[in-house]
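Show me how the following folds:
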Amino acid sequence: MPRFILSRAAAAGIDPNRLAREAGMPTWLLADDNARVPSEFYPRLWELLEHEVGDQDTTLRMVGGYRVGALGLFDYLISTADTLGEGLAVVGPYVGSVSTNFRMDPGEQTETESTFNLYMINAEGRGRDLSVQSSLGILVSRIRQVTGRPVDPVSVAFRQNAPQRHDAFTEHFGTARVDFGAPVDSMTYRLSDFDLPQVTADPMLAAVLRRYAASMPPPPPHATEWPDRVAAGLEHELREGEPALDQVARRLFTSPRTLQRRLAESGTTWSMEVDRARKRHLEQLDAADARATESQFADPDRE
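Below is the predicted model of the structure:
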């Protein structure tokens, strides 16, 4: 995904190597086409590219040049399916083949429409906004290409604040129903669109690719599972000593303030999670001591 940004930068006459260096990407990552790039580089590159071009619509204009195949295995998993619905069905299970920082889940369903919700784990601010724009923008471009038809979504919703103008959004997505300040990033299509055949279908290749993709990293946890992620971080910190908010936040690639906000959105707090973690830690220690005692008395050779 970062290489897609760099390729679009090069097409716009911007030095991709310089952009990568400014983002902090090691040079060896650029030389290895099979390397998995840390997730923080993706939103950072979009931010740098927008600043370089000086246009708030840079991301949408850049994804307008997307062509199926640019994202490798992930694109081919979708494009080789028989119908659009079957192709979209592989997005959730196999998104880990292209990124472990995104998750796409089914949203609200009606008798005539279906919504996909997009969740991004490790990103905040403008970089997150641009990353979501790119992901949904690429998805709609891919749908038009694999069906060979000008299929437009019914509506698109973004968590980001409304920009000063959004003509680029309505132009790219093909719908006037573009909402901002939404509780979740999402896109809605007509159910009838899912029956459309894909001009890129290849059932035999699809079967091979899915077997291969099954060995790739799984999708990240849902955005509302922050307490579970914090629990894992606290477990590690408690083994080392007293847990600290900034240490756990750093382990989860976020800021202390954002971490506290995520926990509040999940109906809990930092102090509550620390108390729960301490209780679990003590229970684990007690259980370990009990097993050690049982083992000692069960061994006849032990004095």
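
Going by C-alpha atoms from here, please, whenever you check contacts or count neighbours.
OK.

Now do the SS call for the closest residue to Ser266 other than its chain neighbours.
Using CA to CA, 6 or more residues apart in numbering and skipping residues adjacent in sequence, the residue nearest Ser266 is Thr224, 6.0 Å away. What DSSP: H, G, I helix; E, B strand; the rest coil gives for Thr224 is coil.

give the contact list for Thr224.
With contact set as CA atoms under 8 Å, 6 or more residues apart in numbering, Thr224 has these partners: Arg262, Glu265, Ser266.

Are any of these buried, and if so which?
Arg262 (16 or more other CA atoms under 10 Å).

any chance of the contacts of Thr224 in a markdown table, with distance to Ser135 and secondary structure too?
As requested, the contacts of Thr224 are exported to a markdown table (distance: CA to CA, whole Å; DSSP: H, G, I helix; E, B strand; the rest coil):
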| residue | distance to Ser135 | secondary structure |
| --- | --- | --- |
| Arg262 | 22 | helix |
| Glu265 | 24 | helix |
| Ser266 | 25 | coil |
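
want to put them side by side, so please do this one too:
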Amino acid sequence: MTDLIRGLALLNVAELVSGLGGDPDALMRSHGVDPGAAGDYDTFLPYSSVAAVIGDAAQELDCPDFGMRLARRQGIQMLGPVAVIIRNAETVAAAIDGVSRCLHHLAPPDSTELIREPHAAIFTFSTNLRRLAHRDQMVEKGLGIAMDAFRLMLGESFVPLRVELQHRRIAPMASYREMFGCPIEFEREVNSIHLPPHSLNQSIRGRDAAALALAENYLAGLRPDLAVADHVRGMTQRLLVVNHADLVAVARAMSLHPRVLQRKLAESGTSFEEILDDVRRDMAWDLSATGIQISQIATMLGYSETSSYTRACRRWYGESPRQLRARRRGVPGSAHARPS
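You can find the predicted model right below:
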């Protein structure tokens, strides 16, 4: 996974840290970040370093809702040219589609998706770096910025049906109510904002079709190979949850023909099959630590037969699924190191 994000991710961090009594320059330098790069669109920074700056600020300054506070200060300004798409798309649904297609130009590990259901439209956000420290703060910042976008498109009084977060609660409930204004559920399957279905068709007032075309043309010319494999990995991981992680489904979600997607991946030195296998291996490692049934893990990885998962597990880790689960759960007599 490409561990990169544009310097815009740290827009207004210095002001917020200073306002809380901290030293923003020292904080950023302690994680190898040049303070001059904070807020700079043209600079790429290590995603893990940006997350460390935000997470450590939350801990050191006793501000558990730091990510959400930063989101309120940044708003969609943090999205650079992607914000132009939000302001000028024809409808809310078109704006979400534009963000999903172009977000990887700003933050390759991040991805969004729109899931349509009979009684809700579900906007999802994920950060796909493996074992990222302070993922919770980055997710809350990301969904906070999404709320700014929705209120821009749907009106300042917009309130979602509900918000779901994968992590446990890290801030006072009052902070979540202030940010989202709706019921919040923690430790859920995906990070998501649930919207009324009719909101997707709402037209965006004051849109400028020419500005939209300029922004899309600009983004289309930005290193298209920068994150195609990373984007496919994130999309595959999310589609596995609903058992639709095949080449055709991933290509459709990325608005590409399957052959075009395979060619782009080949140019990046990989293939869809390799990415799918890699995603399954990492998910098996994480799921085995939960103690859920082997058959459930096999299903969550998209295998129709448990025996297929068993063969894959032996190929990845040199042991059976039960042995892997025992080792991950710290059963006495099991090794704890992850095989290379």
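
now, which of the contacts of Thr224 of structure 1 sits nearest Ala23 of structure 1?
Arg262 (26.0 Å; CA to CA).

Please tell me how far Phe158 of structure 2 sits from His104 of structure 2.
Distance, Phe158 of structure 2 to His104 of structure 2, by CA to CA, to the nearest Å: 27 Å.

Looking at these two, which is more packed in?
The neighbour count for Phe158 of structure 2 versus His104, taken as other CA atoms under 10 Å, is higher for His104 (21 against 17).

any idea how far the spatially closest residue to Met283 of structure 2 that is not a sequence neighbour is from Asp286 of structure 2?
Counting by CA to CA, 6+ apart, Met283 of structure 2 lies nearest to Leu301, which is 7.3 Å off, once chain neighbours are set aside. Shown here: Leu301 of structure 2 relative to Asp286 of structure 2, a distance of 11 Å by CA to CA.

again, but for Cys102 of structure 2
According to CA to CA, Cys102 of structure 2 stands 29 Å off from Asp286 of structure 2.

When those two are compared, which one has more neighbours?
Taking neighbours as other CA under 10 Å, Cys102 of structure 2 and Asp286 compare with Cys102 leading, 21 against 13.

list the buried ones in the helix or strand containing Asp275 of structure 1?
Assigned by DSSP states H and E, Asp275 of structure 1 falls within helix 270-298. Neighbour-count burial for helix 270-298 of structure 1, counted by 16+ other CA under 10 Å, picks out Trp270, Glu273, Val274, Ala277, Arg278, His281.

And for stretch 36-43 of structure 1?
Across stretch 36-43 of structure 1, burial judged by 16+ other CA under 10 Å covers Val37, Ser39, Glu40, Phe41, Tyr42, Pro43.

In structure 2, what residue corresponds to the first one?
In structure 2, the residue paired with Val37 of structure 1 is Leu45, using TM-score structural alignment.

pretty sure that match is touching Gly7, no?
Yes. Using CA atoms under 8 Å as the test, Leu45 of structure 2 is close enough to Gly7 to be in contact (6.1 Å).

Wait, Leu129 of structure 2 touches Ser111, no?
No. Contact criterion CA under 8 Å: Leu129 of structure 2 and Ser111 do not qualify, at 10.9 Å.

Look at the two and report which has more neighbours.
Ser111 (23 against 20).

What strand or helix carries the alignment partner in structure 1 of the more buried one?
For Ser111 of structure 2, the aligned position in structure 1 is Arg103, judged by TM-score structural alignment. Arg103 of structure 1 is located in strand 102-109, with elements delineated by DSSP H and E.

From the chain's centroid, how far away is that strand?
12 Å (CA atoms, centre = their mean, to the nearest Å).

what does stretch 3-17 of structure 1 give?
Put simply, stretch 3-17 of structure 1 sits 22 Å off its chain's centre (CA atoms, centre = their mean).

before we move on, what about stretch 102-115 of structure 1?
Relative to the centre of its chain, stretch 102-115 of structure 1 is centred 17 Å away, using CA atoms, centre = their mean.

tell me the average deviation of the strand holding Arg103 of structure 1 from structure 2 after fitting.
With mean CA distance after the TM-score superposition for structure 1, strand 102-109 of structure 1 departs from structure 2 by a mean of 2.2 Å once superposed.

residues of that strand that come out buried?
Buried, per 16+ other CA under 10 Å, within strand 102-109 of structure 1: Phe102, Arg103, Met104.

which SS state does the residue nearest the centre of structure 2 fall under?
Structure 2 has Ser126 as the residue nearest its centroid, 2.1 Å off, counting by CA atoms, centre = their mean. Three-state call for Ser126 of structure 2 (three-state DSSP): strand.

Tell me which residue of structure 1 matches up with it.
Aligned counterpart of Ser126 of structure 2 in structure 1: Tyr119 (TM-score structural alignment).

Could you measure from its match over to Tyr189 of structure 1?
18 Å.

swap in Val230 of structure 1?
The gap separating Val230 of structure 1 from Tyr189 of structure 1 is 35 Å, by CA to CA.

which residues of the stretch 51-200 of structure 1 fall in helices?
Ranges of helices within the stretch 51-200 of structure 1 are 58-63, 73-79, 84-89, 91-94, 125-147, 167-173, based on DSSP state H, counting those that start in this stretch.

Outside of the fourth one itself, which residues are in contact with it?
Translated: helix 91-94 of structure 1. Phe74, Ile78, Arg103, Met104, Asp105, Ala213, Ala214, Met216, Pro218, Pro219.

Return the closest of these with respect to Leu48 of structure 1.
Distances from Leu48 of structure 1 to the contacts of helix 91-94 of structure 1, taken as CA to CA, are shortest for Arg103 (24.0 Å).

Wait, the closest one touches Asn122, no?
No. Counting by CA under 8 Å, Arg103 of structure 1 sits too far from Asn122 to count as a contact (11.4 Å).

which residues do those two both contact?
Contacts common to Arg103 of structure 1 and Asn122, judged by CA under 8 Å, 6+ apart, are absent.

give me the number of residues near the aligned partner of Ala182 of structure 1 in structure 2?
Applying TM-score structural alignment, one finds that Ala182 of structure 1 aligns to Arg188 in structure 2. Arg188 of structure 2 has 13 neighbouring residues, counting by other CA under 10 Å.

Same list (the helices of the stretch 51-200 of structure 1) but as CSV, adding distance to Leu29 of structure 1.
As requested, those are exported to CSV (distance: least, CA to CA, whole Å):
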stretch, distance to Leu29 of structure 1
helix 58-63, 22
helix 73-79, 19
helix 84-89, 30
helix 91-94, 23
helix 125-147, 20
helix 167-173, 31
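
counterpart of Gln133 of structure 1 in structure 2?
Under the alignment (TM-score structural alignment), Gln133 of structure 1 maps onto Glu140 of structure 2.

All set, thanks.
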